[in-house]
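> just to be clear, the model below is a prediction. Sequence and coordinates:
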Amino acid sequence: MAKVVFRDPLTPYTSIEHTISEYLFSQETEFQQIDFFRTPEFGTVLALGGVVNVTERDEVGYHEMIAHVPMFAHPAPKRVLIIGGGDGGTLREVTRHPGLEEAVLVEIDEVVVEKSKEFLPVTACGFDHPKSRTIIGDGLAYVRDAEAASFDVILVDSTDPVDAGVELFTPAFYRDCHRVLRPNGILVPQSDSVLYYPERVAGIARNLREIFASVDFYTTHVPTYPGGLWTFAFASKGPHPFAHVDALRVQSMVAELDYYNLDLHRAAFALPTRYRRVVEQL
């Protein structure tokens, strides 16, 4: 019997092949191609636009780090906005925080949300949390129209800064985010692969520094993403990324986590020299 594989293009010249044990769902919506399938090594996989987006085996490295680094760095995050993140993993992590009052997730493609509930319940469980609210709509428009100083943390859990996703990485969008954030507010956008796409990461750094006085970068390990090392920007209106993290707050939650911890929070901001030059424009 012939082996069926999904080829994930990391770049035009490099790809990863996933052996498919069962194809679960495939549909092209008005926004993107959506595929769910099972693999022997990484469990259920969600691919968007022909690119692996989530796998059961390594999703925690992404979702715990995009969420908990800013949530613990902020002294009291009450309202959180998630742009994208239709698989629900980032929402799941945000709703773990007991001080949260509301988490609003804005996802443009309803099919991603509904099929993640069906095929990826391990990430989509956050949709059922009583403090969560899901809006199917355009994240750009939502932020543009949002009330000033209405959120403590904004997480941009989007596709990469190509094609339509480019608009979520512009100075105009970051300026809207800055306006919507409260004093001490934090913006964390996923920021691509610094190994394969250093020019994208450098562009994000430049655009954020036009708007925010404090901009840092940190990384996490996601083996199925290009290069295995993924980058997040940390743009703040106040809090330092780790100077004021409450160790007792972290300790009260760390037993229910699989990736994030206090030591890793600090270490994630220690970048190799080559990558530091990229984000510091040296």
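Sure thing, it's come through. Numbering: from 1, shown residues only.
> alpha carbons only for contacts and neighbour counts from here, please
Noted.
> tell me the contacts of residue 83?
By CA atoms under 8 Å, 6 or more residues apart in numbering, the residues touching residue 83 are 105, 106, 107, 139, 154, 155, 156, 157, 158.
> which SSE is immediately downstream of whatever helix or strand it lives in?
For residue 83, the element it lies in under DSSP states H and E is strand 79-84. Where DSSP H and E defines the elements, the next helix or strand beyond strand 79-84 is helix 89-94.
> which elements pack onto that following helix?
For helix 89-94, the packing partners by 3 or more CA pairs under 8 Å, 6 or more residues apart in numbering; DSSP states H and E come out as helix 59-73, strand 79-84, strand 102-107, helix 121-124.
> tell me which of those sits nearest to residue 244.
helix 59-73 (6.5 Å; CA to CA).
> got the angle for the closest one vs strand 79-84?
On the basis of axes from the mean of the first three to the mean of the last three CA atoms, to 10 degrees, helix 59-73 is oriented at 150 degrees to strand 79-84.
> give me the contacts around helix 59-73.
Residues contacting helix 59-73 (CA under 8 Å, 6+ apart): 77, 89-90, 93-94, 97, 153, 155, 186-190, 220-222, 230, 232, 234, 239-246, 249-250, 257-260, 265.
> if we go to 6 Å?
89, 90, 94, 221, 222, 241, 242, 245, 259, 260 (CA atoms under 6 Å, 6 or more residues apart in numbering).
> how close does residue 114 sit to residue 176?
29 Å (CA to CA, to the nearest Å).
> next up, a structure to set beside the first:
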Amino acid sequence: MVEEATLVEIDNSVIELSKKYLPHMACSYDNPKVKVVLQDGFKFLKDCASKEESQKYGVIITDSSDPEGPAENFFTENYYQLLYDALTPDGVATSMASENIWLNIKKLAHLRKAASQVFPVARVSNCTIPTYTSGQIAILCCAKNSHVDVSTPIRTVTESKEGILFKYYNHQIHSASFVLPTWAKNIIYQ
């Protein structure tokens, strides 16, 4: 159960524009469990790393822009170390890799390798997103504990509940997203 969700955003206009143009998606800002922090994500993570375990995060999701240009620091071993240090012992981190197996697999392999220098578990999930080039995006899923299998949902609900709660997601889709073609797996995990 989610006790609190912290959104860290450096630019308040992103939040204001999402409220204005995406009101059906921005309604979560009004949820009492949501805490919005207007701050640079790197500074936030550095501060979090020095906190007690009880103030660290079980899950950290990074949704940044592409790994080239201004956001490239979100795709380095240093950033993965900040994520690692801000997590609880069984914590997981996900990061949009902004690459996919069809367009830049060497970059994707490089990102996974950088994450694996820090995390004992660093897996690539290949997700269907129709609006992205080639219709797919890769997500890097990392776990601080080597015994965590990110390809298996930690919590599950019955299939009938899945049909009520979700339009797309289910436990089979979750697990299947980690299955890569042999040629891609050989490059990414070499």
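Looks like it arrived, so ask away. Quick caveat, the model's predicted, so the values are computed rather than measured.
> over in structure 2, find the residue span the strand holding residue 83 of structure 1 aligns onto.
When structure 2 is aligned by TM-score structural alignment, strand 79-84 of structure 1 has no counterpart there.
> please compute how far that strand lies from its chain's middle.
In terms of CA atoms, centre = their mean, to the nearest Å, the centre of strand 79-84 of structure 1 is set 10 Å apart from its chain centre.
> okay, strands next: where are they in the stretch 101-250 of structure 1?
For the stretch 101-250 of structure 1, applying DSSP state E, counting those that start in this stretch gives strands covering 102-107, 132-136, 151-157, 181-189, 214-221, 229-236.
> how about a markdown table for the ones you listed, with distance to residue 273 of structure 1 added?
As requested, those are exported to a markdown table (distance: least, CA to CA, whole Å):
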| stretch | distance to residue 273 of structure 1 |
| --- | --- |
| strand 102-107 | 35 |
| strand 132-136 | 39 |
| strand 151-157 | 26 |
| strand 181-189 | 22 |
| strand 214-221 | 13 |
| strand 229-236 | 15 |
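> how about TSV for those strands, with distance to residue 280 of structure 1 and mean neighbour count added?
Below are the strands of the stretch 101-250 of structure 1 laid out as TSV (distance: least, CA to CA, whole Å; neighbours: other CA atoms under 10 Å):
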stretch	distance to residue 280 of structure 1	mean neighbour count
strand 102-107	31	23
strand 132-136	36	17
strand 151-157	21	26
strand 181-189	17	23
strand 214-221	9	21
strand 229-236	12	24
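> secondary structure class for the residue in structure 2 sticking out farthest from the centre?
Residue farthest from the centre of structure 2, counting by CA atoms, centre = their mean, is residue 160 at 26.7 Å. Under DSSP: H, G, I helix; E, B strand; the rest coil, residue 160 of structure 2 falls in the helix class.
> what about it, distance to residue 169 of structure 2?
Relative to residue 169 of structure 2, and taking CA to CA, residue 160 of structure 2 is found at 13 Å.
> nearest residue to the middle of structure 2?
residue 94 (2.3 Å).
> from residue 13 of structure 2, how far off is residue 123 of structure 2?
Taking CA to CA as the criterion, residue 123 of structure 2 is separated from residue 13 of structure 2 by 33 Å.
> do the same with residue 152 of structure 2
For residue 152 of structure 2 relative to residue 13 of structure 2 (CA to CA), the value is 36 Å.
> neighbour count for these two, which is higher?
Neighbour totals were compared for residue 152 of structure 2 and residue 13, and residue 152 leads with 14 against 10 (other CA atoms under 10 Å).
> distance check, the nearest residue in space to the more buried one that is not next to it in sequence against residue 31 of structure 2.
Among residues not flanking residue 152 of structure 2 along the chain, residue 175 sits closest, at 5.8 Å (CA to CA, 6 or more residues apart in numbering). Per CA to CA, residue 175 of structure 2 is found 30 Å from residue 31 of structure 2.
> among the two, which residue is more densely surrounded?
Set side by side, residue 175 of structure 2 and residue 31 show more neighbours around residue 175, with 15 against 10, by other CA under 10 Å.
> ok, back up a step: can I get the helices and strands packed on helix 89-94 of structure 1 in a markdown table with distance to residue 149 of structure 1?
Formatted as a markdown table, those follow (distance: least, CA to CA, whole Å):
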| stretch | distance to residue 149 of structure 1 |
| --- | --- |
| helix 59-73 | 17 |
| strand 79-84 | 10 |
| strand 102-107 | 15 |
| helix 121-124 | 28 |
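> against residue 148 of structure 2, how distant is residue 126 of structure 2?
Distance from residue 126 of structure 2 to residue 148 of structure 2, by CA to CA: 19 Å.
> and the helices in structure 2?
Using DSSP state H, the helices found in structure 2 span residues 12-21, 23-26, 41-49, 77-86, 105-116, 159-165, 171-176, 182-188.
> looking at those, which is buried most?
Ranked by mean neighbour count under mean count of other CA atoms under 10 Å, the helices of structure 2 are led by helix 77-86, which reaches a mean of 22.
> quick one: it to structure 1 mean distance?
For helix 77-86 of structure 2, the mean deviation from structure 1 after alignment is 0.9 Å (mean CA distance after the TM-score superposition for structure 1).
> just checking, what packs against that helix?
Where contact means 3 or more CA pairs under 6 Å, 6 or more residues apart in numbering; DSSP states H and E, helix 77-86 of structure 2 is packed against helix 41-49.
> sorry, back to before: and the equivalent of the residue nearest to the centre of structure 2 over in structure 1, how far from residue 113 of structure 1?
In structure 1, residue 94 of structure 2 lines up with residue 188, judged by TM-score structural alignment. Distance from residue 188 of structure 1 to residue 113 of structure 1, counting by CA to CA: 21 Å.
> residue 196 of structure 1 too?
29 Å.
> tell me if I'm right that residue 134 of structure 1 and residue 105 touch.
Yes. Counting by CA atoms under 6 Å, residue 134 of structure 1 touches residue 105, with 4.9 Å between them.
> trace stretch 43-59 of structure 1 over to structure 2 and give me the residue numbers.
By TM-score structural alignment, stretch 43-59 of structure 1 lines up with nothing in structure 2.
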